[in-house]
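**Q** Could you look at this predicted model? Sequence included:
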Amino acid sequence: MRFLLLALGLLALDQWSKWLVMSKMIQGESIPLIDGVFHLTYVRNPGAAFGMLPYKTAFLVIITAVVVVGILVFSSRIPKGRILLKAGLALQVGGAVGNLIDRLRFGHVIDFFDFRIWPVFNFADIGICIGVGILFLELIKNDRAYGKKEDAATGDEKSPGN
């Protein structure tokens, strides 16, 4: 239940922040918060991350829906003790659904965080990236734990240098 709340919390923050940008700024407007470093810039992104696949809205909607369903199915099968993994997946779902709503409503995603040297992004993108990072760390942790179990099962003891 708390993972659903995490996903919904991110979704609410994402949609509220996009509404705020759309209601207070005009497309292309940029407000420097730290001049030359960090701006709020209202951008309509017709593609995926980094502007890839521009104007492929139907394709991106289908792929996103399939990925969200896949994550939800996978998440439902994760043991209760894997809290961090479930949190990472919840962030991915919340972010994906946030951008999916934009694509369905507008045909593009609203972005506004602009570090000038990086593509403009939003809270949904932040959630997705943090979620993927958590998933990556969990996979590394799980792989190391699996390796230790394998070593114990075979009786291998590795010296500190190996």
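**A** Received, thanks. Numbering: from 1, shown residues only.
**Q** Please count neighbours and contacts with C-alpha atoms only from this point.
**A** OK.
**Q** Would you mind listing the buried residues in the longest helix along the chain?
**A** Using DSSP state H, we find that the single longest helix of the chain is helix 123-154. Using 16 or more other Cα atoms under 10 Å as the test for burial, helix 123-154 gives 123-132, 134-135, 138.
**Q** Next up, a structure to set beside the first:
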Amino acid sequence: MYYILLVLAIIGIDQYSKHLVVTKMSLYESIPVIQDFFYLTSHRNRGAAFGILPNQQWLFITVTIGVVLFLIYYMRANYRQEPGAVWAFSLILGGAIGNLIDRIRTGEVVDFFHFIFGDFSFAIFNVADAAISVGVAFLILLTLFSKERNESVNPAIQSEES
């Protein structure tokens, strides 16, 4: 089951990159990678995505544990029938566990990827957040382009293939 390796890789890369940020950078220090576009910025987030609901760690921990348990159950039950969804859920699971480790250990999540587009500064995020976002995007694409969905939306597809 290669998807387990993906989950473990995401957790490992996420935790190692956060460790580097915490040990090698001062809080709020920003290092330009591509001037006026991409920075490594040491930041901490005590809330959910985009800093919403700050200081609600027990809520986030409880919800994340529930999500992790559901994802593990779903992946074990469906890895043969729905491999694309399982790969997408593997990305989400790895990211969820990466951020869960931070929340349990320190009560906050270490963020550091910082993109700026002109006057707009995108929310600072980390490897776990990126994995979750890519997994969700992959699920959306799978849903939009799945054969079953297309047949139910457009019955003509079904009659053409028959």
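**A** Happy to help now that I have it. Please read these numbers as outputs of a predicted model, since none were measured by experiment.
**Q** Could you report the TM-score for this superposition?
**A** TM-score for the superposed chains, counting by TM-score structural alignment, normalised by the length of the first structure: 0.88, backed by 155 aligned residues with a Cα RMSD of 2.0 Å.
**Q** circling back to that earlier point, what is the nearest of the buried residues of helix 123-154 of the first structure to Leu89 of the first structure?
**A** The nearest member of those to Leu89 of the first structure, counting by Cα to Cα, is Gly131 at 5.8 Å.
**Q** That closest one reaches Leu84, doesn't it?
**A** No: in this structure Gly131 of the first structure lies outside contact range of Leu84 using Cα atoms under 8 Å: 9.4 Å.
**Q** and the gap between the residue nearest to the spatial centre of the second structure and Ile11 of the second structure?
**A** By Cα atoms, centre = their mean, the second structure has its centre lying nearest to Ile132, at 1.6 Å. From Ile132 of the second structure over to Ile11 of the second structure the distance is 12 Å, taken as Cα to Cα, to the nearest Å.
**Q** cool, Ser159 of the second structure as well?
**A** 45 Å.
**Q** can you check Ala49 of the second structure too?
**A** From Ala49 of the second structure to Ile11 of the second structure the distance is 18 Å (Cα to Cα).
**Q** what does Val67 of the second structure give?
**A** Taken as Cα to Cα, the span from Val67 of the second structure to Ile11 of the second structure is 16 Å.
**Q** Next: Ala128 of the second structure.
**A** Ala128 of the second structure sits 7 Å away from Ile11 of the second structure, going by Cα to Cα.
**Q** Repeat that for Val109 of the second structure.
**A** Counting by Cα to Cα, the gap from Val109 of the second structure to Ile11 of the second structure is 13 Å.
**Q** what does Ile92 of the second structure give?
**A** Distance from Ile92 of the second structure to Ile11 of the second structure, by Cα to Cα: 11 Å.
**Q** in the second structure, which spans are helices?
**A** 2-24, 57-78, 83-106, 127-145, 147-153, 155-161.
**Q** Please enumerate the shared neighbours of Ala128 and Ile11 of the second structure.
**A** Gly94, Gly95, Gly98 (Cα atoms under 8 Å, 6 or more residues apart in numbering).
**Q** Is it possible to get JSON lines of the residues you listed that adds distance to Arg149 of the second structure?
**A** JSON lines is the format used below for these (distance: Cα to Cα, whole Å):
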{"residue": "Gly94", "distance to Arg149 of the second structure": "27"}
{"residue": "Gly95", "distance to Arg149 of the second structure": "27"}
{"residue": "Gly98", "distance to Arg149 of the second structure": "32"}
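**Q** Go through those and single out the one with the most neighbours.
**A** Gly94 (30 neighbours; other Cα atoms under 10 Å).
**Q** is it true that it touches Leu6?
**A** Yes: Gly94 of the second structure lies in contact with Leu6 (Cα under 8 Å); the separation is 7.5 Å.
**Q** which residue numbers in the second structure go with stretch 129-137 of the first structure?
**A** Aligned by TM-score structural alignment, stretch 129-137 of the first structure corresponds to residues 133-141 of the second structure.
**Q** Mean distance of that stretch to its aligned residues in the first structure, please.
**A** Its aligned residues in the first structure lie a mean 0.7 Å from stretch 133-141 of the second structure after superposition (mean Cα distance after the TM-score superposition for the first structure).
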